[in-house]
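Participant: sequence first, then the predicted structure, then my questions.
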Amino acid sequence: MSRKGNPEQAVQKQSAPAGVAALERGLSILRTLGQQEGLSLTEIAQRSDLNKATALRLLRTLEQQGFVWRDGRQLYYFGYALAVITRNLSMDNWLASSMQPELDLLAKQTGETASFFNCSGEQRLCVAVAMGWRDVGHRLCTGDTLPMTGASGHVLTEFSDGRPKDYEFKVFQSLGERVAELAALAVPVFSGDGKLLGALGLSGTRTRFQEDEYRQELCAQLGVSLKRIHSAVP
């Protein structure tokens, strides 16, 4: 009399090779990004020796699980889930590295200086920045510490306790507050559980920012950028 095996075990044995193959392909994508981040779907597929359909399917899964994230230019980067697993990357470092592509895009689109600040004691610390392409603008460097003034300072002060239950999107602005010739706009960046992570901002000359139509365009750009950031932040 022949023995009938466990149907569930049989299914597992049959499906295991496919699962292992998918895992290997996913790890291949992560290795590719480990060599160079900021790659497009086509570049990842080519370097990982995958067809685009397979690469896209795997990237979507990796993105959903937080292992990769995609910026507004459809370029892929490591996600925060890897930092949680390895414990080798702090939230601040991850924010700085993950924010940089978005700041680069903001600076390119607007020509103004795009920055990300968080708190450092009683001051604010610039943890990431991208300079704009305009001849006259705001000079700012990563690591600069400034007083809790200006648009970013107001954001960090206003939301130091996190996102209020009745929070509504608002762009903070300052005109000549810290330096007479400069102006800035900023919005808060929150984690999924409402913790304040920092302030995303644009800064430039007061003359440009005083123009209502131009300022509204910058506010809209900040809103779009913030939405992409919040979709990637855990």
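Facilitator: Perfect, thanks for sending it.
Participant: CA atoms for contacts and neighbours, from now on please.
Facilitator: Noted.
Participant: ok, now which ones touch residue 195?
Facilitator: 161-163 (Cα atoms under 8 Å, 6 or more residues apart in numbering).
Participant: let's see that with 6 Å instead.
Facilitator: Applying Cα atoms under 6 Å, 6 or more residues apart in numbering, we find residue 195 in contact with residue 162.
Participant: same thing with residue 128?
Facilitator: 96, 115-116, 142.
Participant: confirm that it sits in a helix.
Facilitator: No: under DSSP: H, G, I helix; E, B strand; the rest coil, residue 128 sits outside any helix and is assigned strand.
Participant: sort out for me which of the contacts of residue 128 are in strands.
Facilitator: 115-116 (DSSP state E).
Participant: put this beside the first:
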Amino acid sequence: MGVLAAQTSSGSSLEGVASAGRALILLSAFRKGDEAVSLAELTARTGLVKTTIMRLGISLEEHGYLIRGADGSYRLGAELFRLGSIYQQAFRAEAFVMPALEKLVAETGESASFYVCSDEQRLCLYRVDSPHRLRLHVRQGDKLPMDSSAIAQVLRIFGTPGQSAPKAATKVPIYTGGERDPHVAGMATPVFGPGEGFAGALCLTGPVTRFTREAAKRASPILVNVAADLTRSLGGVLPSR
């Protein structure tokens, strides 16, 4: 009897895990822009049968994760908004950005920074300096003009609402030399946050005598890969091109 009870308990646990997995699949089926999604559409997106979705929907609705409309369609509930707010408060971008910058410096030898737009200027939010004595001296918190530098171009193109056409046509990373300072070169690429929301510009900078176009070409795949990893860490999605 004890063995039978243990087997029954184990089976129930496995079924509970499977049910939880199906519930998460159902919640993950909702996409940006969805208001209410029909039962047929959820079936197509998840591969779950309608009866399973309806059964899961009852439990999720009881706990505030889903709301079922009079027409049988579903939309996300307020409990997800509450959890999202808690996540945002607990989330610290620095914990992900700084290791990315340190990796860039270790692999390229040039200074790495993360910029965002602020009051029509570009703000150096995070930075790790190059080990070389000859380097650009910019500190975290410094604001610079939105000029023609690679950093400013990325911020302007990807951070400006309604610029979908230029975004699609822009080849990144962008490299410039001597745009703001005749002695400084830079290369930048966008990083994205949740969904396809623009988070900021990830960049490398160095003296034009060392960070030449050829040197930037060698560093380009490193910058792109680190930016992609950082985008995923921030919960973002790389835009389809």
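Facilitator: Ah, there it is. Note that this is a predicted model, so its numbers are computed, not measured.
Participant: about what we covered before: out of the contacts of residue 128 of structure 1, which one sits closest to residue 216 of structure 1?
Facilitator: The shortest approach to residue 216 of structure 1 among the contacts of residue 128 of structure 1 belongs to residue 115, at 18.1 Å (Cα to Cα).
Participant: what residue in structure 2 is paired with that closest one?
Facilitator: Using TM-score structural alignment as the criterion, residue 115 of structure 1 maps onto residue 113 of structure 2.
Participant: correct me, but its match touches residue 130?
Facilitator: No: with contact defined as Cα atoms under 6 Å, residue 113 of structure 2 does not count as touching residue 130 (10.5 Å).
Participant: who has more neighbours out of those two?
Facilitator: residue 113 (28 against 22; other Cα atoms under 10 Å).
Participant: the residue nearest to the more buried one when sequence neighbours are not counted: how many residues sit nearby?
Facilitator: Spatially, and ignoring its direct neighbours in sequence, residue 113 of structure 2 is nearest to residue 127 (4.2 Å; Cα to Cα, 6 or more residues apart in numbering). Using other Cα under 10 Å, residue 127 of structure 2 is surrounded by 22 other residues.
Participant: same check on residue 227 of structure 1?
Facilitator: 11.
Participant: rewinding a little: pull out the buried members of the contacts of residue 128 of structure 1.
Facilitator: Buried subset of the contacts of residue 128 of structure 1 (neighbour count, 16 or more other Cα atoms under 10 Å): 96, 115-116.
Participant: got TSV for these, with distance to residue 53 of structure 1 too?
Facilitator: As requested, these are arranged in TSV below (distance: Cα to Cα, whole Å):
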residue	distance to residue 53 of structure 1
96	31
115	36
116	35
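Participant: now the biggest helix by length in structure 1, how far from the centre of its chain.
Facilitator: The residue-count maximum for a helix in structure 1 (DSSP state H) belongs to helix 7-35. The chain centre lies 28 Å from the centre of helix 7-35 of structure 1; the measure is Cα atoms, centre = their mean, to the nearest Å.
Participant: where's residue 173 of structure 1 relative to residue 78 of structure 1, distance?
Facilitator: Applying Cα to Cα, to the nearest Å, the value for residue 173 of structure 1 to residue 78 of structure 1 is 32 Å.
Participant: repeat for residue 31 of structure 1
Facilitator: With Cα to Cα as the criterion, residue 31 of structure 1 and residue 78 of structure 1 are 10 Å apart.
Participant: got it, and residue 147 of structure 1?
Facilitator: 32 Å.
Participant: could you pull out the strands in structure 2 for me?
Facilitator: So, for structure 2 - with DSSP E - the strands run 66-68, 74-76, 111-118, 121-128, 143-145, 174-177, 184-192, 198-207.
Participant: in JSON lines, list those along with distance to residue 26 of structure 2.
Facilitator: Below are these laid out as JSON lines (distance: least, Cα to Cα, whole Å):
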{"stretch": "strand 66-68", "distance to residue 26 of structure 2": "10"}
{"stretch": "strand 74-76", "distance to residue 26 of structure 2": "10"}
{"stretch": "strand 111-118", "distance to residue 26 of structure 2": "35"}
{"stretch": "strand 121-128", "distance to residue 26 of structure 2": "37"}
{"stretch": "strand 143-145", "distance to residue 26 of structure 2": "44"}
{"stretch": "strand 174-177", "distance to residue 26 of structure 2": "39"}
{"stretch": "strand 184-192", "distance to residue 26 of structure 2": "25"}
{"stretch": "strand 198-207", "distance to residue 26 of structure 2": "27"}
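Participant: and of the ones you listed, who's closest to residue 44 of structure 2?
Facilitator: strand 74-76 (14.0 Å).
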